[in-house]
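Undergrad: got a predicted structure plus its sequence, pasted below:
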Amino acid sequence: MHVLCALVLCVVLGGPAPAQVLYGSLTGNVTDASGGAVPGARVEALNAGTGIAKEAVTDDRGAYLFTDLQTGAYKLTVSAPSFRTVVQERVAVNANTVVRVDTHLEISQVAESVTVTSEAARLQTDRAEVSAQLETSQVTDLPITAGRNFQQLYKLIPGASTPADAHSDAGNPQRALVTNFNGVSRSNNNTRLDGATVSYPWLPHIVAYVPPAEAVETVNIVTNSFDAEQGMAGGAAVSVAIKSGTNDYHGSLHEFHTNSALKARNFFFLGNQTPKNIFNQFGGTFGGPIKKNKLFFFGDWERTVRRQNASAFRTVPTDALRQGDFTGTGALIYDPDTGSPDGSGRQLFADQRIPASHIDAAAAKMIALIPAPTLSGFANNYFATGTYEFNRDNFDFKVNYNPATRASMFARYSISPSDIFDPPSLGPAGGDALAGGQPGRAPGRIQSAAVGGTYTVSPRVLVDCNIGFTRQRLGAQNVDIDKNYGLDFLNIPGTNGPDRLQGGYPRFIIFGYSSIGNPNVSNPFLFRDNQYVTVGNVGWVKGSHSLRFGGEYTYYTINHFQPQAANGPRGGFNFTGGLTALRGGASPTQFNGWADFLLGLPQA
């Protein structure tokens, strides 16, 4: 269990208050034609999507400031008596950024207005941090590979390494990517989703939840000169915002599909073979008003389905070896019941055959489950094949409410159930997973929730707060877990246990042969990891000084079940071949390993 409590104080003098992680700020100076300040000018910032307007009045320096603005496009209107009104269209405000729009007013004797359509300056001059912004158009329009993970676009950020896959699908069903920034450890990044920490406490270099690309509003990445509010980050502080509803109904549908028919044939495959490889990702988004200018919603759903042929060569015993017949192998199989205890003086089995009466009962039961060879020879003589299955859904639902011009709030809930199946390579006899992950089925469920709000106490005092929660429920279990096969089927004392998670076959490692049973010592596993975060901030503007005070409390819990011993609770046995070899003679071969197994004589 890990607990972190942080109290931060941020003081900025002679400039605008810092932008908030969840919100943006808009600032500027209003001057006349001579460059003199225009105090008392009225400035309105209207969110073009929601119709929510905020007002400010310029001070003696002609400066104005809006903080805690929801991300989106704004229309900025500046007016003052005896001056032409200036309207600035399409001012983009993103989370954790300060946008500066300086305005020059011209004297006019009649009521006139000037509309400016040029974009606001993109150069960040009001904050010292080094940051980059990924906007909706980039996330949805730039080409990214199958899976459409917005983290793939980190490669556009200066100082970022190429994002890479990490860990098995069972342990990382979101397929979160690993990146380091500016050479700092990949574990030193901190990612938040609408303010909720979505780091992975057990594997801190990846995140617990990755929203669909079509649901992402903006991604802000700070890589240097971090603000005090962006704690727990040495590499990058990443803030992801889910889209919000607006006064208009908007929706979208998408599908990305590829299969083996669309792929080129592997040069080394015979004929026109193209193994099964189906990837299908589809979903949609929809959002709009519940009550215009007040209450909005946004929701999305995405399903990812993958079906892929998994295959590998494995080594299994021939029909003759299953019966204890080693003739034709060239191996020397010695009877461990003869000779001295140290292994010297042993006698060969007659005709290189182990009598049926000597074959261990548990070994005989396992042999009956091992598939027959599909190829000739004694090694790599079985071509194992199966279908790997991956299923995942992502749901996000967000509500924004603006009860008054002084207050705003939001709530978001995300959930992602997943189900993965990696078939054992030897079928009923078990073996390792064909696709290289956790053998058997791996169910999972990720949940993330966030609630936040802002309140303007006075034109000079603003308060914002948010709380977040993320829970990971991950697990993996082999297909044999529901029965104590070691104890009840093979009748081997000391295997399995009273708990369901201790069920299944023991681990059989046979020198020279593919492992049978469940050779994965970390299977099964069960993770229940929770993350809680609470943040509160107060912004205070006094004359030309801007101060921001804040506190954050973060609480992690790691609740795991996962075997870490060599053989786990099911038990395990190693057959090295030494017990059917002659001390001082030739080194044991794979056939000695198999003979040890037939006789039920493990060495570990």
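TA: Okay, I see it. Numbers count the residues shown, from 1 in each chain.
Undergrad: C-alpha from now on. contacts and neighbour counts both.
TA: Noted.
Undergrad: list the buried ones in the longest strand seen in the chain?
TA: In the chain, assigned by DSSP state E, the strand with the most residues is strand 382-404. Neighbour-count burial for strand 382-404 flags 382-402 (criterion: 16 or more other Cα atoms under 10 Å).
Undergrad: stretch 92-106 now?
TA: In terms of neighbour count (16+ other Cα under 10 Å), stretch 92-106 has its buried residues at 92-101, 103-106.
Undergrad: which non-adjacent residue is nearest Arg148?
TA: Ala213 (6.2 Å; Cα to Cα, 6 or more residues apart in numbering).
Undergrad: ok, the one you found to Asn530 distance?
TA: 24 Å (Cα to Cα, to the nearest Å).
Undergrad: now swap in Val207 and tell me
TA: Separation of Val207 from Asn530 (Cα to Cα): 13 Å.
Undergrad: then Gly183?
TA: Per Cα to Cα, Gly183 is found 29 Å from Asn530.
Undergrad: more neighbours: which of these two?
TA: Asn530 (21 against 11; other Cα atoms under 10 Å).
Undergrad: ok, the more buried one touching Leu474?
TA: No: look at Asn530 against Leu474 with Cα atoms under 8 Å: they stay out of range, at 11.7 Å.
Undergrad: got a list of what Arg192 touches?
TA: Arg192 makes contacts with 198-199, 238-240, as judged by Cα atoms under 8 Å, 6 or more residues apart in numbering.
Undergrad: hmm, 6 Å instead?
TA: With contacts defined as Cα atoms under 6 Å, 6 or more residues apart in numbering, the neighbours of Arg192 are 198, 239.
Undergrad: now do Lys542
TA: Contacts of Lys542 by Cα under 6 Å, 6+ apart: none found.
Undergrad: how near is it to Arg548?
TA: In terms of Cα to Cα, Lys542 sits 11 Å off from Arg548.
Undergrad: next up, a structure to set beside the first:
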Amino acid sequence: MRKLQLFISIVFLVTAVGFFQNAYSQVVTTSSMYGTVTDDKGEALPGANIIALHVPSGTQYGTSTRADGKYNITGMRVGGPYKVTVSFVGYNSQSIENLYLELGQNLKVDFKLSESAIQLGDITVVAEKDAIIRSDRTGTSTTVRRESIETLPTISRRIEDLTRLTPQVGRNMTFAGMDNRFNNITVDGSYFNNSFGLAGLPGDRTGVAPISLDAVEQIQVNISPFDVRNGNFVGAGVNTVTKSGTNEYSASVYYNFRNNTFVGKNAGDVEFKSGTFKFGQFGMRLGAPLIQNKLFLFVNFEDDKLTQPGTTYIARPDTSTPVGGNVTRVLASDLDALSNYLKSNFGYDPGPYQGYDFETPSTRFLMKLDYNIDNKNKVSLRYTHLDSFTDLLVSNSSSLGFGSRRSSTQALNFANSNYKILKISVQSLVNGTQFLLIICQITFIVGYTL
């Protein structure tokens, strides 16, 4: 019966691989653990029972050692702390606590059990790791954990402020000298690239963050990974995992703001005019257990708005005023005459030509459900929504006049000749993991992006 179940599992796995090989490649969204269990003489202990407990959520992962005493646990939630316990008949059980797993990490944890005849109590070991020299890390990668996300300063509250910790990073989130459109950005294993193609980062069309930083658990930047599941990029693979609910209730409410009073007015002996702008952001999150150790909810909401000058250039009030700085060669009297002509003859109001503001509002929402069906089957459902727009100046095409239509001392345009860019992004995702026996794990990701 066991051989038949193993055969059916292998056939199912091969069929699934063949069916999905032309679809999206698998991206790492979890962590794993491996090691060896021996006795105090160094002899392997086959059949030892290993239980890894994710303490905050009560999620358990279990396996047993093979004939050579080695074991592997895959598909584990990132973060921690974890408590790993090993037991074997005739030997004292052993536990290791306060283990934390990084995204894509394969942590090595070895155990050495003593015979119970010695009458020793349970042994508890607190693990320590060297963050620089680690045998479990392969390839060039940088991982930003939750503690760093919560403490590092950020102005834009976008992941670009955190991926700068990668030594190979350049300007505008370029890696290893490659254009940022050659990166592959994923969230919970689902592609999250800019589908429009004119910008390399999600949310770049309106300059906003598609997902709140308060909803991010870990960020990993892969430059040259050895793991075949990480691919489809030339620059870097930026993999993000969102937070999940736990057995404890957690919530936060926050408000961020900044305006022109936060900006300096002098750069050395040169006076700097930043213009008048203001930014306000309100956000909240909630993590809760719907069923202890089984079903968890995480919700995040964020709303912000940026108001800033559409242009800092002004029209020349008269011919005696010199052109330079932010004063254009265009006379205010000429622009007023043109505006009055359009209003009186065509009923069209071109709007102001100076002193008007641009707005960039955005609203983002994330909801995530994690369900531990049993110790071998787990499923996660996530929904994200982004609604944003931004005002932009008229195209600065060089096909007419002096080769410029705005943003210089040679030209000044009316406000109603500008345009808006709309950004609405909706993504639904189902992420499931099934463990078949002790040698096989199947992970499936089904997503829909609008």
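TA: Perfect, I can see it now. What you see is a predicted model, and the numbers here were worked out from it, not measured in a lab.
Undergrad: between Asn530 and Leu474 of structure 1, what contacts are shared?
TA: By Cα under 6 Å, 6+ apart, no residue touches both Asn530 of structure 1 and Leu474.
Undergrad: so which residues of the stretch 251-400 of structure 2 form strands?
TA: For the stretch 251-400 of structure 2, the strands defined by DSSP state E, counting those that start in this stretch cover 266-267, 270-271, 278-291, 295-309, 314-316, 327-331, 357-372, 377-392.
Undergrad: mind putting those strands into TSV with distance to Gln168 of structure 2?
TA: Converted to TSV, these look like this (distance: least, Cα to Cα, whole Å):
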stretch	distance to Gln168 of structure 2
strand 266-267	30
strand 270-271	34
strand 278-291	31
strand 295-309	31
strand 314-316	41
strand 327-331	41
strand 357-372	30
strand 377-392	30
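Undergrad: longest helix of structure 1, counting residues only.
TA: helix 590-599 (DSSP state H).
Undergrad: structure 2: matching residues for that helix?
TA: Under TM-score structural alignment, there is no match for helix 590-599 of structure 1 anywhere in structure 2.
Undergrad: that helix packs against which elements?
TA: Applying 3 or more Cα pairs under 6 Å, 6 or more residues apart in numbering; DSSP states H and E, we find helix 590-599 of structure 1 packed against strand 572-575.
Undergrad: what range in structure 2 matches the strand it packs on?
TA: Using TM-score structural alignment, strand 572-575 of structure 1 lines up with nothing in structure 2.
Undergrad: ok, now how distant is Gly47 of structure 2 from Ser87 of structure 2?
TA: Gly47 of structure 2 is 9 Å from Ser87 of structure 2, by Cα to Cα.
Undergrad: got it, and Val270 of structure 2?
TA: From Val270 of structure 2 over to Ser87 of structure 2 (counting by Cα to Cα), the distance is 71 Å.
Undergrad: center of structure 2, which residue is that?
TA: By Cα atoms, centre = their mean, structure 2 has its centre lying nearest to Thr240, at 3.6 Å.
Undergrad: how about that residue, what does it touch?
TA: Counting by Cα under 6 Å, 6+ apart, the residues that Thr240 of structure 2 touches are 187, 218-219.
Undergrad: neighbour-wise, which one of these leads?
TA: With neighbours taken as other Cα under 10 Å, the top of these is Ile219, carrying 24 neighbours.
Undergrad: before we move on, the earlier item: which other helices and strands does the longest strand of structure 1 contact?
TA: On a contact count with 3+ Cα pairs under 6 Å, 6+ apart, strand 382-404 of structure 1 meets strand 295-314, strand 407-422.
Undergrad: which other helices and strands does the helix or strand just after the shortest one contact?
TA: Going down the chain from strand 407-422 of structure 1, the next helix or strand is strand 440-458, by DSSP states H and E. In terms of contacts (3+ Cα pairs under 6 Å, 6+ apart), strand 440-458 of structure 1 is packed against strand 407-422, strand 461-476.
Undergrad: how about those, which one is nearest Phe591 of structure 1?
TA: strand 407-422 (29.7 Å; Cα to Cα).
Undergrad: can you state the direction angle for the closest one and strand 382-404?
TA: Interaxial angle of strand 407-422 of structure 1 relative to strand 382-404 (axes from the mean of the first three to the mean of the last three Cα atoms, to 10 degrees): 170 degrees.
Undergrad: other residues contacting strand 407-422 of structure 1?
TA: 388-402, 433, 439-455.
Undergrad: coming back round to it: quick one: map the residue nearest to the centre of structure 2 onto structure 1.
TA: With TM-score structural alignment as the criterion, Thr240 of structure 2 matches Val240.
Undergrad: mean deviation of the strand or helix carrying that match from structure 2?
TA: Assigning secondary structure by DSSP H and E places Val240 of structure 1 in strand 237-242. Compared with structure 2 after the fit, strand 237-242 of structure 1 shows a mean deviation of 1.1 Å (mean Cα distance after the TM-score superposition for structure 1).
Undergrad: off-centre distance for that strand?
TA: How far strand 237-242 of structure 1 lies from its chain's middle: 14 Å, per Cα atoms, centre = their mean, to the nearest Å.
Undergrad: report the angle between that strand and strand 407-422.
TA: Going by the same axes, to 10 degrees, strand 237-242 of structure 1 makes 100 degrees with strand 407-422.
Undergrad: quick check: angle from strand 237-242 of structure 1 to strand 295-314?
TA: 110 degrees.
Undergrad: what about the closest residue to Lys243 of structure 2 other than its chain neighbours, which helix or strand?
TA: The shortest distance from Lys243 of structure 2 to any non-neighbouring residue, by Cα to Cα, 6+ apart, is to Glu217 (4.8 Å). Using DSSP H and E, the element containing Glu217 of structure 2 is strand 216-225.
Undergrad: contact partners of that strand?
TA: Under the contact criterion Cα under 6 Å, 6+ apart, strand 216-225 of structure 2 has outside partners 139-146, 236-243.
Undergrad: do stretch 190-198 of structure 2 as well
TA: With Cα under 6 Å, 6+ apart, stretch 190-198 of structure 2 has contacts from 185-186, 200-202.
Undergrad: filter the residues you listed down to just the ones in helices.
TA: Going by DSSP H, the helices hold none of these.
Undergrad: most neighbours among the residues you listed, which one?
TA: Leu201 leads these on contacts (other Cα under 10 Å) with 25 neighbours.
Undergrad: what about Ala117 of structure 2, which SS state?
TA: Classification of Ala117 of structure 2 using DSSP: H, G, I helix; E, B strand; the rest coil returns helix.
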